[in-house]
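Q: got a structure for you, letters missing:
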């Protein structure tokens, strides 16, 4: 089970599809193997980049089951269960935990008004999940702002084991949460950054325990975490900077998942870069730009390894 000591790189996995839109379970196996081989400390599935709203409940649990069977307990798997209503949240979260998931991730529902409404919603969600709980703080998506003080209140429930910190700009909030912990005003929780990995070195320097994101070169994220942990910040930043142009390209609103799946396909990690409809399609010009960035990145890494 996930607990407050979690750290490292939790790779957010997309959901692979066949050209006709069905789940691609063979690619699911290959993708799971690739992320573990890259050094992932964990995986997160059915997250924002997992196209979860496009899946039926049965498909969601089929995908969860396939990933967990492939993982075989080697790393913890977190399942996203944010939903418009608690009935759907309960079905996905309880079903996933029964299959062997390590924890469940939920964000506040859009439209909540005021701090008390948000805190109350998360308390109810923790009762629904009734297991290790990951609080996703992603106001760019939900429109819900959670202050450090609100997070401290929610963390009093021992079931909240992790904060996925994705506010933007959010580095000062990360520092504020760690300050409240140091002052004894809240228990320490695991904090993993996000927002596509754009601020990984800074998040680690501010006290994050790692990152939860789906960048298509997770081995870089792992290496940066290792270098930062060894006190080699310049080396970590140099490596990160090589990838920043592709990270920037991958996090484009609307088109980002199409680009990420395209890169994963080119790397041989999934067989198809299909998004389930409705979804954007990459233009030939965008594909050419991504090809250029991938080639440039791989040449740069080859020079460093020489």
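A: Received it, and whenever you're ready, just let me know what you need. Because the structure is predicted, anything quoted here is derived from the model rather than measured.

Q: From now on I want contacts and neighbour counts done on CA atoms only, so please keep to that.
A: Noted.

Q: ok, which stretches of the chain are helices?
A: 25-37, 57-71, 86-99, 115-129, 139-142, 148-154, 171-182, 200-205, 218-229, 233-250, 256-266, 284-305 (DSSP state H).

Q: any chance of these in JSON lines, plus distance to residue 193 and mean neighbour count?
A: Formatted as JSON lines, the helices of the chain follow (distance: least, Cα to Cα, whole Å; neighbours: other Cα atoms under 10 Å):
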{"stretch": "helix 25-37", "distance to residue 193": "18", "mean neighbour count": "19"}
{"stretch": "helix 57-71", "distance to residue 193": "23", "mean neighbour count": "18"}
{"stretch": "helix 86-99", "distance to residue 193": "22", "mean neighbour count": "18"}
{"stretch": "helix 115-129", "distance to residue 193": "20", "mean neighbour count": "17"}
{"stretch": "helix 139-142", "distance to residue 193": "14", "mean neighbour count": "14"}
{"stretch": "helix 148-154", "distance to residue 193": "15", "mean neighbour count": "17"}
{"stretch": "helix 171-182", "distance to residue 193": "9", "mean neighbour count": "18"}
{"stretch": "helix 200-205", "distance to residue 193": "6", "mean neighbour count": "21"}
{"stretch": "helix 218-229", "distance to residue 193": "11", "mean neighbour count": "20"}
{"stretch": "helix 233-250", "distance to residue 193": "14", "mean neighbour count": "18"}
{"stretch": "helix 256-266", "distance to residue 193": "18", "mean neighbour count": "22"}
{"stretch": "helix 284-305", "distance to residue 193": "23", "mean neighbour count": "13"}
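
Q: which residues touch the residue nearest to residue 171 when sequence neighbours are not counted?
A: Nearest non-adjacent residue to residue 171, counting by Cα to Cα, 6 or more residues apart in numbering: residue 203, 6.5 Å away. Applying Cα atoms under 8 Å, 6 or more residues apart in numbering, we find residue 203 in contact with 171, 174, 193.

Q: quick one on the thing from earlier: the helices of the chain into TSV, with extra columns for distance to residue 272?
A: Formatted as TSV, the helices of the chain follow (distance: least, Cα to Cα, whole Å):
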stretch	distance to residue 272
helix 25-37	8
helix 57-71	16
helix 86-99	26
helix 115-129	33
helix 139-142	27
helix 148-154	39
helix 171-182	36
helix 200-205	28
helix 218-229	19
helix 233-250	17
helix 256-266	6
helix 284-305	14
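
Q: quick one: contacts for the residue lying closest to residue 38 once chain neighbours are set aside?
A: The shortest distance from residue 38 to any non-neighbouring residue, by Cα to Cα, 6+ apart, is to residue 219 (4.7 Å). Residue 219 makes contact with 38, 39, 40, according to Cα under 8 Å, 6+ apart.

Q: one more structure, for comparison:
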């Protein structure tokens, strides 16, 4: 499917349903894709942070790309994360994605050696030159140690292969500056990662959200986006409060940073959508945490 320019709306970062260390939960993936598309989402993003991409084998990444595209059947755009420490592997995955019908790829900075701004700019220029698909920049300094600074984004305006930025920095001043820069390229999409900031981001000119919680309750996030895009402030406030309640309920079970992905996967398991197997080094929630997630999903009205 061709990529709308700009891409707008809710594009959930899919969890990767697993049934073993290197085994895809194929039936679970099918249920998840249908759950999200039925919920009205505007695209799907696989192999991102929520998808545990760096922990997956290259073989499994390719299987996920192929099966997702087969299941989606062109109904919504599919975005694929190609972030890697090896330049050639990012290019290889992008080329494979293009062969399978993906709409765009997404890259964060390489996450082991921290690149200085001039090095990162050269890296992006080299990567764009090899891309068979439009590419989003993914700003995720909390995990990659470096940021796509505003000056680099400004220079990316002259790179035709780049189609936008996904920002997960939680820095709204940075996000506002992205919006200002992107006005020079009206076909660019500026998307936000944290769902707690999505309503504000859209009200102020952003194009949508790549929100993990949409795996669980896609229609809620779609309605919030639509209200914000229509500048309906009372409805936006109401739906934003519901999103905050979901995030505050599900992401606070467990003591570690992995609790967000564990919570989403556990919730999907309890909803009967897919297995909650985690990619190592993480492990699924044990029964006490699982029961807490069950109680909170019930309080949210998602299970009975």
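A: Cool, got the structure. Everything numeric here is computed off the predicted structure, so don't read it as measured data.

Q: circling back to that earlier point, what separates the counterpart of the residue nearest to residue 171 of structure 1 in structure 2 from residue 49 of structure 2, distance-wise?
A: Under the alignment (TM-score structural alignment), residue 203 of structure 1 pairs with residue 201 of structure 2. Residue 201 of structure 2 sits 20 Å away from residue 49 of structure 2, going by Cα to Cα, to the nearest Å.

Q: follow-up on the earlier one: distance of the residue nearest to residue 38 of structure 1 relative to residue 247 of structure 1?
A: 13 Å.

Q: same question, residue 254 of structure 1
A: 15 Å.

Q: Over to residue 24 of structure 1?
A: Counting by Cα to Cα - residue 24 of structure 1 and residue 247 of structure 1 are separated by 25 Å.

Q: Once you drop chain neighbours, what's closest to residue 281 of structure 2?
A: Using Cα to Cα, 6+ apart, the nearest residue to residue 281 of structure 2 is residue 55, at 8.0 Å.

Q: In contact with residue 267 of structure 2, which residues?
A: Under the contact definition (Cα under 8 Å, 6+ apart), the residues listed for residue 267 of structure 2 are 216, 250, 293, 294, 297.

Q: Which residue in structure 1 aligns with the third one?
A: Right, the one you point to is residue 293 of structure 2. So residue 293 of structure 2 corresponds to residue 290, using TM-score structural alignment.

Q: my guess is that match contacts residue 246, does it?
A: Yes: under the criterion of Cα atoms under 8 Å, residue 290 of structure 1 makes contact with residue 246 at 7.4 Å.

Q: list the contacts for the closest residue to residue 15 of structure 2 other than its chain neighbours?
A: Distance criterion Cα to Cα, 6+ apart; nearest residue to residue 15 of structure 2, sequence neighbours excluded, is residue 51 at 4.2 Å. By Cα under 8 Å, 6+ apart, the contact set of residue 51 of structure 2 is 13, 14, 15, 16.

Q: and what of residue 211 of structure 1?
A: Counted by Cα under 8 Å, 6+ apart, residue 211 of structure 1 has contacts 7, 8, 9, 10, 191, 192, 193, 194, 197, 200, 221.

Q: Pull out the buried residues from those.
A: Buried subset of the contacts of residue 211 of structure 1 (neighbour count, 16 or more other Cα atoms under 10 Å): 7, 8, 9, 10, 191, 192, 193, 194, 197, 200, 221.

Q: Could you export the residues you listed as CSV, including distance to residue 149 of structure 1?
A: As requested, these are exported to CSV (distance: Cα to Cα, whole Å):
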residue, distance to residue 149 of structure 1
7, 23
8, 25
9, 26
10, 26
191, 15
192, 18
193, 18
194, 20
197, 25
200, 24
221, 29
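
Q: which one is the counterpart of residue 191 of structure 2 in structure 1 nearest to, not counting chain neighbours?
A: When structure 1 is aligned by TM-score structural alignment, the residue opposite residue 191 of structure 2 is residue 192. Sequence neighbours aside, residue 211 is the residue nearest to residue 192 of structure 1 in space, at 4.4 Å (criterion: Cα to Cα, 6+ apart).

Q: I'd like the distance from the one you found to residue 112 of structure 1, if you could.
A: The value you get for residue 211 of structure 1 to residue 112 of structure 1, if Cα to Cα is used, is 27 Å.

Q: Which one of the contacts of residue 219 of structure 1 is nearest to residue 81 of structure 1?
A: Top of the list for closeness to residue 81 of structure 1, among the contacts of residue 219 of structure 1 and by Cα to Cα, is residue 40 at 21.3 Å.

Q: shouldn't the closest one be in contact with residue 12?
A: No: using Cα under 8 Å, residue 40 of structure 1 is not in contact with residue 12; the gap is 10.1 Å.

Q: more neighbours, these two?
A: Ranked by neighbour count (other Cα atoms under 10 Å), residue 40 of structure 1 and residue 12 place residue 12 first, with 29 against 21.

Q: residues contacting the spatially closest residue to residue 111 of structure 2 that is not a sequence neighbour?
A: Closest residue to residue 111 of structure 2 apart from its sequence neighbours, by Cα to Cα, 6+ apart: residue 144 at 4.3 Å. Residue 144 of structure 2 is in contact with 108, 109, 110, 111, 112, 114, counting by Cα under 8 Å, 6+ apart.

Q: a markdown table please, covering the residues you listed and showing neighbour count and distance to residue 88 of structure 2.
A: Shown next, in a markdown table, are those (neighbours: other Cα atoms under 10 Å; distance: Cα to Cα, whole Å):
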| residue | neighbour count | distance to residue 88 of structure 2 |
| --- | --- | --- |
| 108 | 25 | 15 |
| 109 | 26 | 14 |
| 110 | 20 | 12 |
| 111 | 18 | 15 |
| 112 | 11 | 15 |
| 114 | 14 | 18 |
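
Q: Including distance to residue 302 of structure 2, could these go into a markdown table?
A: Compiled in a markdown table, the contacts of residue 144 of structure 2 are given as follows (distance: Cα to Cα, whole Å):
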| residue | distance to residue 302 of structure 2 |
| --- | --- |
| 108 | 33 |
| 109 | 36 |
| 110 | 37 |
| 111 | 36 |
| 112 | 39 |
| 114 | 41 |
